[in-house]
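*Asks:* Provided below for reference: sequence and predicted model.
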Amino acid sequence: RLNDPYKAAQVLEKSILPNMPADGAWDARTWMQDHQQQFSLIKTQRMLLSFALAFIMLVSAFSIMAVMFTVTMQKKREIGVMKALGATPLQLVGVFLFQGIIIGLLGGLTGLGLGYLVIENRQVLLDMFASWGFDPFPSEFNGFDGLPAIKRPIEFTLVFVAAFVMCIIATLVPAIVASRSDAAKSLRNM
């Protein structure tokens, strides 16, 4: 038994294979070689989930952009007044960017919290699905009684930062458009 199961290949090469009989009657493999198909499946699932998460974040960013465009259209008069009072385009971008930062922080922190709750309560959720006759991760298929999960702070951080940056970018586009609007035209339409 190894202290570090991920060193099985090194132990096999250095300690076991050199001492094996040459007649080929014995076969030595690591646990990773025995379960290569499952590891490949898990790797593919992680890649697909990452793609799905990125797509969801992109759709969310476009939704935020649409909301911010709506806000800038509704605030045309206020933008015109601010420009007439001497606000620079950079100051106007700052106003909307601040709103985007707040949305990004609140949305990112809410997403992190909900994601953490789902991971912590995954077995409760699986049991609830099973009570409805739906088993999304059958043990016959994946070989696990429960749904294993590893919580890596770096992954939580990367998802939060990516979501926050996408929110800021989605906010910048309508903010820049609003800052370039004509003050006189906005005030004439009051």
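*Replies:* Now that the structure is in, tell me what you want to look at.

*Asks:* alpha carbons only for contacts and neighbour counts from here, please
*Replies:* OK.

*Asks:* tell me what the helix or strand containing F98 is packed against?
*Replies:* Assigning secondary structure by DSSP states H and E places F98 in helix 89-120. Packing partners of helix 89-120 (3 or more Cα pairs under 8 Å, 6 or more residues apart in numbering; DSSP states H and E): helix 153-179.

*Asks:* and the angle from the lengthiest helix in the chain to helix 89-120?
*Replies:* Secondary structure assigned by DSSP state H gives helix 36-74 as the longest helix of the chain. Between the axes of helix 36-74 and helix 89-120, defined by axes from the mean of the first three to the mean of the last three Cα atoms, to 10 degrees, the angle is 140 degrees.

*Asks:* and helix 36-74, what does it pack onto?
*Replies:* In this structure, helix 36-74 packs against helix 153-179, with contacts taken as 3+ Cα pairs under 8 Å, 6+ apart.

*Asks:* Can you mark which positions in the helix it packs on are buried?
*Replies:* Neighbour-count burial for helix 153-179, counted by 16 or more other Cα atoms under 10 Å, picks out 159-160, 163-164, 166-172, 174-176, 178-179.

*Asks:* I'd like the next helix or strand past that helix.
*Replies:* Counting by DSSP H and E, the element after helix 153-179 in chain order, helix or strand, is helix 183-188.

*Asks:* Just checking the distance from that following helix to the centre of its chain.
*Replies:* 42 Å (Cα atoms, centre = their mean, to the nearest Å).

*Asks:* Same check on stretch 6-18?
*Replies:* Remark: stretch 6-18 is offset 37 Å from the chain centroid, using Cα atoms, centre = their mean.

*Asks:* cool, and stretch 161-179?
*Replies:* Taking Cα atoms, centre = their mean, the mean C-alpha location of stretch 161-179 is offset from the chain mean by 18 Å.

*Asks:* ok, residues contacting it?
*Replies:* 57-58, 61-62, 64-65, 68-69, 72, 76, 79, 88-90, 92-93, 96-97, 100-101, 103-105, 108 (Cα atoms under 8 Å, 6 or more residues apart in numbering).

*Asks:* now with 7 Å?
*Replies:* 57, 61-62, 64-65, 68-69, 72, 89, 92-93, 96-97, 100-101, 104-105, 108 (Cα atoms under 7 Å, 6 or more residues apart in numbering).

*Asks:* ok, back up a step: now for the buried residues of helix 153-179: which two are most distant?
*Replies:* The span of these, defined through Cα to Cα, is set by V159 and S179 at 30.1 Å.

*Asks:* So what's the gap between the next helix or strand along the chain from the helix holding F98 and the chain middle?
*Replies:* Sequence-wise, the next helix or strand downstream of helix 89-120 (DSSP H and E) is helix 122-131. Its chain's C-alpha centre and that of helix 122-131 lie 23 Å apart, by Cα atoms, centre = their mean.

*Asks:* Put this next to the first one:
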Amino acid sequence: MLKLPIELEIGLRYTRSRRSKAVGKRDGFLSFISGISTAGIALGVAALIVVLSVMNGFQKEVRDRMLSVLSHIEITAPDGLPDWQTLSAKVASQPHVLGVAPMVSSQGLLSRGEIMRGVAVRGVSPSEEGSVSDLPKQFVAGDIADLRPGSFGVVLGAQLANMLGVRLGDRVNLIVPEGDLTPAGVMPRMRALNVVGVVDSGHYEYDSSLAILHWQDAAALLRLRDPSGLRVKVDDMQRAPQIANQLASLVPQALWVTDWSRSNRNWFAAVQTEKKMMFIILTLIIAVAAFNLVSTLVMTVNEKQADIAILRTMGASPGLIQRIFLIQGLAIGLLGSLGGVGLGLLVALNIDVIVPAIEAIFRVQFLPRDIYFISQLPSDVRLNDVLTVGLMAFGLSILATLYPSRRAAKVQPAEALRYE
């Protein structure tokens, strides 16, 4: 049978509950304190893994839903692109570019009866929009092919259609900022539109404010002869900033080239700041749990002074005594870290089942659609986050064991046995 080193055997024995007639109650209490320390580390690690996974999932889900409506890269001009077909062909021939489509973008005011809503007016090319976004797949009523030039049809976001109380075939009025000069002064430009479709992207901000027209109709309303820009889709959205810089060197300097990360910089910066702050706050929870080991091990050292003295009189060196209590602390830290990683992964990987169950039991909704971008709690577990949290918790446990183990090594046998 394999014989364990004596310091390992004694350190693990101190970690477990060992009851005897003489000191059974006190040993049991020490084991209970060790269990509490282990549980505290495990809960802190699990909480940090779940929170980081949820925030990663939230960022990924919102980003993907944004990019199902928005484009990876936009090339725009304030007065339109006169030779947009040539520019489109040139951009489409570049590496990593998957699709290019014309667009017209503006703001407007949509009204029906006494109800008025501010909207983002977007002109698209029905035949080419599928190459740059998922918009054609998001129709819940109608079809993108129903947007025909000259018909002045409009496709509304699902939430916007509900706000206005419209269905397919209803008519709405669109007012655009550009006005017409009349003898009575500047009059706002208004056009009646026929609702030909409804889209649901799952992103409340866009579903409640998006009005889509054929780009030629949108250009006519804005008195433009050409599209105001091009929408570009690339093969890797994470490389969109680099690809945008490359395209900027190919197009005329008068054109603006922006990527999705710049267009939504404030939102993503806020999410990253929140993630960092949550990491710091929950790390403090793990630190508190890890440094509970100090009190646990100090109590163990005080309780085991007679044992330490006996070992010293039998020839044990101070280094061996120190290693015994280091092993006890490391065992607690390792068990807590591994248990926390396991619990955190279990919860994070099943968050889509756990959260709806809690909402059903308590009849609450954690993410109302009219407040948050999404209505379901997502999770994206990343290996580097799990490893970072687990190793950090174990490292804090190592730090917490240094002082008690050194104190144990300094116990003098004569002093320890004086009152025994």
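*Replies:* In hand now; what should we look at? All figures in this text were calculated on a predicted structure; none of them were measured in a lab.

*Asks:* overall similarity of the pair, as a TM-score.
*Replies:* The TM-score (TM-score structural alignment, normalised by the length of the first structure) is 0.86; 187 aligned residues with a Cα RMSD of 2.3 Å.

*Asks:* picking up where we left off before, return the closest of the buried residues of helix 153-179 of the first structure with respect to H35 of the first structure.
*Replies:* Using Cα to Cα, these come closest to H35 of the first structure at V159, 29.3 Å.

*Asks:* And the closest one, what's its match in the second structure?
*Replies:* Residue correspondence, TM-score structural alignment: V159 of the first structure in this structure matches V389 in the second structure.

*Asks:* got the contact list for that match?
*Replies:* Applying Cα under 7 Å, 6+ apart, the residues near V389 of the second structure are V45.

*Asks:* Any figure for the gap between it and M277 of the second structure?
*Replies:* Distance of V389 of the second structure to M277 of the second structure, computed by Cα to Cα, to the nearest Å: 15 Å.

*Asks:* N162 of the second structure too?
*Replies:* 37 Å.

*Asks:* ditto for R323 of the second structure
*Replies:* Per Cα to Cα, R323 of the second structure is found 36 Å from M277 of the second structure.

*Asks:* Same question for L250 of the second structure.
*Replies:* 40 Å.

*Asks:* Same check on L334 of the second structure?
*Replies:* The gap separating L334 of the second structure from M277 of the second structure is 26 Å, by Cα to Cα.

*Asks:* who's more crowded, the two?
*Replies:* L334 (22 against 12; other Cα atoms under 10 Å).

*Asks:* mind checking how far that one is from G153 of the second structure?
*Replies:* 64 Å.

*Asks:* ditto for R407 of the second structure
*Replies:* Using Cα to Cα, we find R407 of the second structure at a distance of 81 Å from G153 of the second structure.

*Asks:* now W215 of the second structure
*Replies:* According to Cα to Cα, W215 of the second structure and G153 of the second structure sit 11 Å apart.

*Asks:* and those two? which has more neighbours close in?
*Replies:* It is W215, of W215 of the second structure and G153, that has more neighbours when counted by other Cα under 10 Å, with 25 against 22.

*Asks:* To which residue of the first structure is that one aligned?
*Replies:* Using TM-score structural alignment, W215 of the second structure has no partner in the first structure.

*Asks:* Am I right that W215 of the second structure is in contact with S106?
*Replies:* No. The pair W215 of the second structure / S106 is not scored as a contact, 11.2 Å apart, by Cα atoms under 7 Å.

*Asks:* Going by neighbour count, list what's buried in stretch 306-324 of the second structure.
*Replies:* So, applying 16+ other Cα under 10 Å, buried residues of stretch 306-324 of the second structure: A306, I308, A309, I310, L311, R312, P318, L320, I321, Q322, R323, I324.

*Asks:* equivalent range in the first structure for that stretch?
*Replies:* The aligned range for stretch 306-324 of the second structure is 77-95, by TM-score structural alignment.

*Asks:* try stretch 49-63 of the second structure
*Replies:* Going by TM-score structural alignment: stretch 49-63 of the second structure matches no residues.

*Asks:* next one: stretch 266-276 of the second structure
*Replies:* Alignment of stretch 266-276 of the second structure against the first structure: residues 37-47, by TM-score structural alignment.

*Asks:* Average offset of the matching stretch relative to the second structure?
*Replies:* For stretch 37-47 of the first structure, the mean deviation from the second structure after alignment is 1.3 Å (mean Cα distance after the TM-score superposition for the first structure).

*Asks:* Count the neighbours of the closest residue to F137 of the first structure other than its chain neighbours for me.
*Replies:* In this structure, F137 of the first structure finds its nearest non-sequential neighbour in L147, 7.5 Å apart by Cα to Cα, 6 or more residues apart in numbering. When neighbours are counted by other Cα under 10 Å, L147 of the first structure registers 14.

*Asks:* And L147 of the first structure, how far from I42 of the first structure?
*Replies:* 12 Å.

*Asks:* Equivalent analysis for V173 of the first structure, please.
*Replies:* Using Cα to Cα, V173 of the first structure is found at 38 Å from I42 of the first structure.

*Asks:* Check M166 of the first structure too.
*Replies:* For M166 of the first structure, the distance to I42 of the first structure - Cα to Cα - is 28 Å.

*Asks:* Equivalent analysis for W132 of the first structure, please.
*Replies:* Separation of W132 of the first structure from I42 of the first structure (Cα to Cα) stands at 26 Å.

*Asks:* The residue opposite A61 of the first structure in the second structure once aligned: what's it in contact with?
*Replies:* Alignment note (TM-score structural alignment): A61 of the first structure maps to A290 of the second structure. Contact analysis of A290 of the second structure by Cα under 7 Å, 6+ apart lists I41, L396, S397, A400.

*Asks:* So the first one sits against V288, correct?
*Replies:* No. Using Cα under 7 Å, I41 of the second structure makes no contact with V288, being 8.5 Å away.

*Asks:* So those two - more neighbours on which side?
*Replies:* Per other Cα under 10 Å, whichever of I41 of the second structure and V288 has more neighbours is I41, with 34 against 16.

*Asks:* so who does the more buried one touch?
*Replies:* Applying Cα under 7 Å, 6+ apart to I41 of the second structure gives the contacts I286, A289, A290, G336, S337, G340.

*Asks:* Against N173 of the second structure, how distant is the fourth one?
*Replies:* Relative to N173 of the second structure, G336 of the second structure is positioned 63 Å away (Cα to Cα).

*Asks:* Show me which of those two is the more surrounded one.
*Replies:* For G336 of the second structure and N173, the more surrounded residue by other Cα under 10 Å is G336, and the numbers stand at 30 against 16.

*Asks:* From L126 of the first structure, how far off is the alignment partner in the first structure of the more buried one?
*Replies:* Under the alignment by TM-score structural alignment, G336 of the second structure pairs with G107 in the first structure. Computed as Cα to Cα, the G107 of the first structure to L126 of the first structure distance reads 26 Å.
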